[in-house]
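*Asks:* Pasted the sequence and its predicted model underneath.
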Amino acid sequence: MKYVSLGLRGLLTLAFVAAGGAKLAGVEMMVGTYDAIGVGQWFRYLTGALEVGAAILLWLPGKQVLAAALLGATMVGAVLAHLFILGPSAVPAVVLGLICIAVIYLHRDQIADPLGRATA
């Protein structure tokens, strides 16, 4: 399972560093997308920083669940934006969200119960 986790985290890292970097760099398509969403360009910067930051967190010991949860949350937002505002297919966001769920599952031992004991 170690290698499955490495592979999935590698895929997520490539996808989110590319997408987040494009948002932070102000790639024209990203600027247009966030104009269409209508919440302002500050949200593009926030999303880009979150994506790049969480992609880095994927590689820090004990932070995989946190990173995958943050990335998964951005994919929930992406799916909603595609379904209700943007129009094109939300399939890539759904696939990335499912990969995030798989990473959370593989690293579920990082999730503590309310009493502070690790769950298996």
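*Replies:* Thanks, I have the structure now.
*Asks:* Please make it C-alpha for all contacts and neighbour counts, starting now.
*Replies:* OK.
*Asks:* which residues does the nearest residue to Gln64 once chain neighbours are set aside contact?
*Replies:* Of all residues not flanking Gln64 in the chain, Leu58 sits nearest, at 4.7 Å (C-alpha to C-alpha, 6 or more residues apart in numbering). Shown in contact with Leu58 (C-alpha atoms under 8 Å, 6 or more residues apart in numbering): Arg9, Thr13, Gln64, Val65, Ala67, Ala68.
*Asks:* What about those, which are in helices?
*Replies:* Using DSSP state H, the members of the contacts of Leu58 that fall in helices are Arg9, Thr13, Gln64, Val65, Ala67, Ala68.
*Asks:* Out of those residues, which comes closest to Glu28?
*Replies:* Taking C-alpha to C-alpha as the measure, Glu28 lies nearest Thr13 of these, at 22.1 Å.
*Asks:* my guess is that closest one contacts Gly53, does it?
*Replies:* No. Thr13 lies out of contact with Gly53 (C-alpha atoms under 8 Å); the separation is 10.0 Å.
*Asks:* between the two, which one's more packed in?
*Replies:* Neighbour count, other C-alpha atoms under 10 Å: between Thr13 and Gly53, Thr13 has more, with 21 against 18.
*Asks:* Put this next to the first one:
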Amino acid sequence: MTAIAPAASTTTAVAHRPGKKMNIALWTVQILLGLFLIVASAAPKLFGQHDAVEAFETIGWGVWFRYFTGLVELAGGIGLLVPRLTGPAAVGLSITMVCAALTQAFLLGAPALMFFPLILGVVFVWIAWQRRDSITAARELLSR
């Protein structure tokens, strides 16, 4: 009598790799947004530019929140430039941009300004989707 072996799984993970043109477009957007986040968004918060200080005083959560936000943006900007981190960084930045939009609308009283972070959030969701292999790889690395 022979034993019946369990059937092999027919679902296998298919790696997602964008085509060459899409990869070039993604890297162009990632580099531009990464540099923007590092230079124009994180640096003013971390170095205490007057406008950033004033905005965070209006929010009323203290100086620690300005530094925290600056560090999150700095980490996200760097993450967009590191191939293994692009997907996870884009996910984190998507969440950050939703929070920024809500802050603009409700804490700073400038609902018209909420559209810029929302548009960036959509771009970050697109990057995260296109770089989902790096998200899967990071999740597998963390689960070990």
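*Replies:* Perfect, I can see it now. This one's a predicted model, so the numbers in the text were calculated from it and none came from an experiment.
*Asks:* coming back round to it: which position in the second structure aligns with the residue nearest to Gln64 of the first structure?
*Replies:* In the second structure, the residue matched to Leu58 of the first structure (TM-score structural alignment) is Leu80.
*Asks:* nearest spatial neighbour of Ile56 of the first structure, skipping sequence neighbours?
*Replies:* Thr13 (7.4 Å).
*Asks:* ok, so what distance separates that neighbour from Gln64 of the first structure?
*Replies:* 12 Å (C-alpha to C-alpha, to the nearest Å).
*Asks:* helix/strand/coil for the residue nearest the centre of the first structure?
*Replies:* Centroid check for the first structure by C-alpha atoms, centre = their mean gives Leu71 as the closest residue, at 2.0 Å. Secondary structure state of Leu71 of the first structure, per DSSP: H, G, I helix; E, B strand; the rest coil, is helix.
*Asks:* show me the contacts for it.
*Replies:* Applying C-alpha under 8 Å, 6+ apart, the residues near Leu71 of the first structure are Leu50, Glu51, Ala54, Ala55, Gly97, Cys100.
*Asks:* The residue nearest to Ile56 of the first structure -> the second structure?
*Replies:* Using TM-score structural alignment, the partner of Thr13 of the first structure in the second structure is Gly34.
*Asks:* what's near enough to touch that match?
*Replies:* Listed by C-alpha under 8 Å, 6+ apart, the contact set of Gly34 of the second structure reads Gly76, Gly77, Ile78, Gly79, Leu80, Leu81.
*Asks:* Give me the distance between it and Leu107 of the second structure.
*Replies:* 26 Å.
*Asks:* Kindly report the same for Ala43 of the second structure.
*Replies:* In terms of C-alpha to C-alpha, Ala43 of the second structure sits 22 Å off from Leu107 of the second structure.
*Asks:* Compare neighbour counts for these two and give me the winner.
*Replies:* Ala43 (19 against 16).
*Asks:* Helix or strand for the nearest residue to the more buried one once chain neighbours are set aside, just tell me which one.
*Replies:* In this structure, Ala43 of the second structure finds its nearest non-sequential neighbour in Gly70, 6.9 Å apart by C-alpha to C-alpha, 6+ apart. Following DSSP states H and E, one finds Gly70 of the second structure within helix 63-79.
*Asks:* Identify all contacting residues around that helix.
*Replies:* Counting by C-alpha under 8 Å, 6+ apart, 33-38, 41-46, 52-53, 56-57, 85-86, 88-90, 92-93 sit against helix 63-79 of the second structure.
*Asks:* Alright, that wraps it up for me.
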